[in-house]
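Trainee: The following comprises the amino acid sequence and a computationally predicted model.
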Amino acid sequence: MREIVFDTETTGLDPRDGHRLVEFAGVELVERMPTGRHLHFYTNPGRSMPLEAEQVHGLSEEFLRDKPKFREKAGELVAFLGDAILVAHNAQFDMRFLNFELEHAGLKPLDSGRVVDTLDLSRKRFPGAKHTLDALCTRFGIDRSARILHGALIDAELLADVYIELTGGRQIGFDLSVSASIREVVDTVSWPVRDFPLPAEDEAAHRAFLDKMKEPLWRKSV
């Protein structure tokens, strides 16, 4: 099973208000294990960067000025995502921007049915607790010391670790990856047959108990 855990950074909260996506990052998992493969890029939004947004992610107009437009990266993005399951935290926000940008580039929007929202997973598993990425990292003992500002790549990497823990931990991925080799070993080993006789007094008591039984089921089947 292939999954892409992703995150975005934007100029604001809603593309319907003229805001645009400025950063995308996705990391690949196969059978819930990181493969080391990822896609990360910045885009020029073609508009100003509100101070409130810059204070969140640190991406200035000057930094983004020479970056490609989203439509120049759209094909690479779609190819990277393929038909993988998409995983995001508060996925509705990220999907709204991704689909706006894809449609703006003349491409089909992504199907919401292939999306897993880790915010929903966290709320179901830990009702009443905090569900921010920072809070989940703390809960699972995941090192987030490199996360000074919001950034799509670091957040996607941290979220991948959180997602693995939310869905059973790394042992699940380990079991899936090694089960075939373990099965091969089990099938080829000649396991010794061990006979552990009962002590004489226990065996006599057992036989006496059996003699008291009338028409036991195992005799009918013989």
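Mentor: Nice, thanks for sending it over.

Trainee: C-alpha only now, for contacts and for neighbours.
Mentor: OK.

Trainee: What's the separation between C137 and K220?
Mentor: Separation of C137 from K220 (Cα to Cα, to the nearest Å) stands at 61 Å.

Trainee: cool, D161 as well?
Mentor: Separation of D161 from K220 (Cα to Cα) stands at 57 Å.

Trainee: Who has more neighbours out of those two?
Mentor: Neighbour tally, D161 and K220, criterion other Cα atoms under 10 Å: the higher count belongs to D161, 22 against 7.

Trainee: Identify the residues contacting the more buried one.
Mentor: When contacts are counted by Cα atoms under 8 Å, 6 or more residues apart in numbering, D161 is found next to I142.

Trainee: Pretty sure it sits in a helix.
Mentor: Yes - counting by DSSP: H, G, I helix; E, B strand; the rest coil, D161 is part of a helix.

Trainee: Measure how buried A208 is and give me the count.
Mentor: 11.

Trainee: right, I mislabeled it, should have said Q171
Mentor: 13.

Trainee: Same check on the one 10 residues further on?
Mentor: Burial measure for S181: 10 neighbouring residues, criterion other Cα under 10 Å.

Trainee: Could you measure from it over to F174?
Mentor: Distance from S181 to F174, by Cα to Cα: 12 Å.

Trainee: Identify the residue nearest the geometric centre of this structure.
Mentor: Y163 (4.0 Å; Cα atoms, centre = their mean).

Trainee: Could you find the closest non-adjacent residue to that residue?
Mentor: Among residues not flanking Y163 along the chain, T118 sits closest, at 6.6 Å (Cα to Cα, 6 or more residues apart in numbering).

Trainee: Surely that neighbour touches V87?
Mentor: Yes - with contact defined as Cα atoms under 8 Å, T118 reaches V87; the gap is 7.0 Å.

Trainee: one more structure, for comparison:
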Amino acid sequence: MRQIFLDTETTGLSPESGDRIIEIGCVEMVNRRLTGENLHFYLNPERKNHEDAVKIHGLTDEFLADKPLFSAVSDELMAYLSGAEIIIHNAGFDVGFLNAELARLGLPKFPEHVANITDSLTMAREMFPGKSNSLDALCKRLEVDNTNRTLHGALLDAGLLAEVYIRMTRGQDSLVIDAGDAAGPGEVVVAAVDLTQFTLPVVLATESETEAHEGVLKDLDKSSNGKTKWHLLVA
């Protein structure tokens, strides 16, 4: 199973008003393991950033001036994403911008290029109703280290989202690229499993089993001259 965690940074909040993508970060996971085969672009949006946006991502017009246009990377990006499940936090925002960029090139909408899109924000709201479910809030709740996130960055945020997602869906303590690298000689790395995701059956003792159990307790109580702990607690 190939999954891509994707994040974008933009010049503003509205693709309908002409705001553009200025950064795309993608982190690949195959069979719930990071591969390191990631993809990252800074892009020239051909327009100025909103001041409030720059305060969030720190990518100035001067920095972006010599970066490639979306049209120059679109083929590579779509080939990389093709056939994968794409996981995005607040997917409607990023997909709206990607659709707008693809429309400028006369290409099909983003969902038509990928297997499916999963919105991790929707997942988080179902798991933690009534709580803040921003990426920062989820990092704090799920104990994902985001101390390096002083500014938003597409590749950094995609990596954090991968860690958050794996904890939301499995309860694993951390991502492992190769268990063989993490283990020493003769050691086996076993991922922690969140047992709360399972419903355990309750099997009651039969009447004969209960009688046999009571017999064992009486024998133990007799051999200790009535000093067994459960006997004292019941009394």
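Mentor: That came in fine, so what should we check first? Here the structure is a predicted model, which is why all the values come from computation and not from measurement.

Trainee: TM-score for these two?
Mentor: The TM-score (TM-score structural alignment, normalised by the length of structure 1) is 0.75; 178 aligned residues with a Cα RMSD of 2.2 Å.

Trainee: follow-up on the earlier one: against M168 of structure 2, how distant is the corresponding residue of structure 2 for the residue nearest to Y163 of structure 1?
Mentor: Using TM-score structural alignment as the criterion, T118 of structure 1 maps onto S120 of structure 2. Shown here: S120 of structure 2 relative to M168 of structure 2, a distance of 9 Å by Cα to Cα.

Trainee: Give the residue from those two that has the larger number of neighbours.
Mentor: More crowded of S120 of structure 2 and M168, by other Cα under 10 Å: S120, with 22 against 17.

Trainee: So that one sits against V164, correct?
Mentor: No - look at S120 of structure 2 against V164 with Cα under 8 Å: they stay out of range, at 9.0 Å.

Trainee: Show the contacting residues for V56 of structure 1.
Mentor: Applying Cα under 8 Å, 6+ apart, the residues near V56 of structure 1 are 149-150.

Trainee: would E28 of structure 2 count as being in a strand?
Mentor: Yes - checked against three-state DSSP, E28 of structure 2 lies within a strand.

Trainee: Neighbours of it, how many?
Mentor: Residues within reach of E28 of structure 2, counting by other Cα under 10 Å, total 24.

Trainee: coming back round to it: which residue of structure 2 sits opposite the residue nearest to the centre of structure 1 in the alignment?
Mentor: Matched by TM-score structural alignment, Y163 of structure 1 corresponds to Y165 in structure 2.

Trainee: now its match: how far from V234 of structure 2?
Mentor: When distance is defined by Cα to Cα, Y165 of structure 2 is 48 Å away from V234 of structure 2.

Trainee: Would you map the strands across structure 1?
Mentor: For structure 1, applying DSSP state E gives strands covering 2-10, 21-30, 33-42, 85-88, 115-117.

Trainee: Average offset of the last one relative to structure 2?
Mentor: After superposition onto structure 2, the average distance of strand 115-117 of structure 1 to its aligned residues comes to 0.5 Å, using mean Cα distance after the TM-score superposition for structure 1.

Trainee: list the helices and strands that strand packs on?
Mentor: Judged by 3 or more Cα pairs under 8 Å, 6 or more residues apart in numbering; DSSP states H and E, strand 115-117 of structure 1 is in contact with strand 85-88, helix 91-104.

Trainee: contacting residues around it?
Mentor: Contacts for strand 115-117 of structure 1 (Cα under 8 Å, 6+ apart): 85-91.

Trainee: Which of those are buried, as a PyMOL select command?
Mentor: Command for PyMOL, covering only those of these found buried under the criterion 16 or more other Cα atoms under 10 Å:
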select buried, resi 85+86+87+88+89+90+91
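
Trainee: Between all of the contacts of strand 115-117 of structure 1, which two are at the greatest distance?
Mentor: I85 and N90 (15.2 Å; Cα to Cα).

Trainee: Now do the same contact list for the match of T118 of structure 1.
Mentor: 87-91, 165.

Trainee: Let me have the residues you listed in JSON lines, extended by distance to K222 of structure 2.
Mentor: Listed next are the contacts of S120 of structure 2 as JSON lines, based on distance: Cα to Cα, whole Å:
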{"residue": "I87", "distance to K222 of structure 2": "64"}
{"residue": "I88", "distance to K222 of structure 2": "65"}
{"residue": "H89", "distance to K222 of structure 2": "64"}
{"residue": "N90", "distance to K222 of structure 2": "66"}
{"residue": "A91", "distance to K222 of structure 2": "68"}
{"residue": "Y165", "distance to K222 of structure 2": "56"}
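
Trainee: Could I get the full set of helices for structure 2?
Mentor: Along structure 2, counting by DSSP state H, helices occupy 51-57, 61-64, 70-81, 91-104, 120-127, 135-141, 154-169, 179-182, 207-223, 229-234.

Trainee: Return the distance of the longest one from the chain's centre.
Mentor: Translated: helix 207-223 of structure 2. How far helix 207-223 of structure 2 lies from its chain's middle: 51 Å, per Cα atoms, centre = their mean, to the nearest Å.

Trainee: One more: the first one?
Mentor: In terms of Cα atoms, centre = their mean, the gap separating the centre of helix 51-57 of structure 2 from the centre of its chain is 24 Å.

Trainee: Superpose on structure 1 and give me the mean offset of that helix.
Mentor: Taking mean Cα distance after the TM-score superposition for structure 1, the mean distance separating helix 51-57 of structure 2 from the aligned residues in structure 1 is 0.5 Å.

Trainee: so where in structure 1 does that helix end up aligned?
Mentor: The aligned range for helix 51-57 of structure 2 is 51-57, by TM-score structural alignment.

Trainee: List the buried residues of that stretch.
Mentor: Using 16+ other Cα under 10 Å as the test for burial, stretch 51-57 of structure 1 gives 53-54, 57.

Trainee: Share the number of residues neighbouring L142 of structure 2, please.
Mentor: 16.

Trainee: For it, what is the corresponding residue in structure 1?
Mentor: Counting by TM-score structural alignment, L142 of structure 2 lines up with F140 in structure 1.
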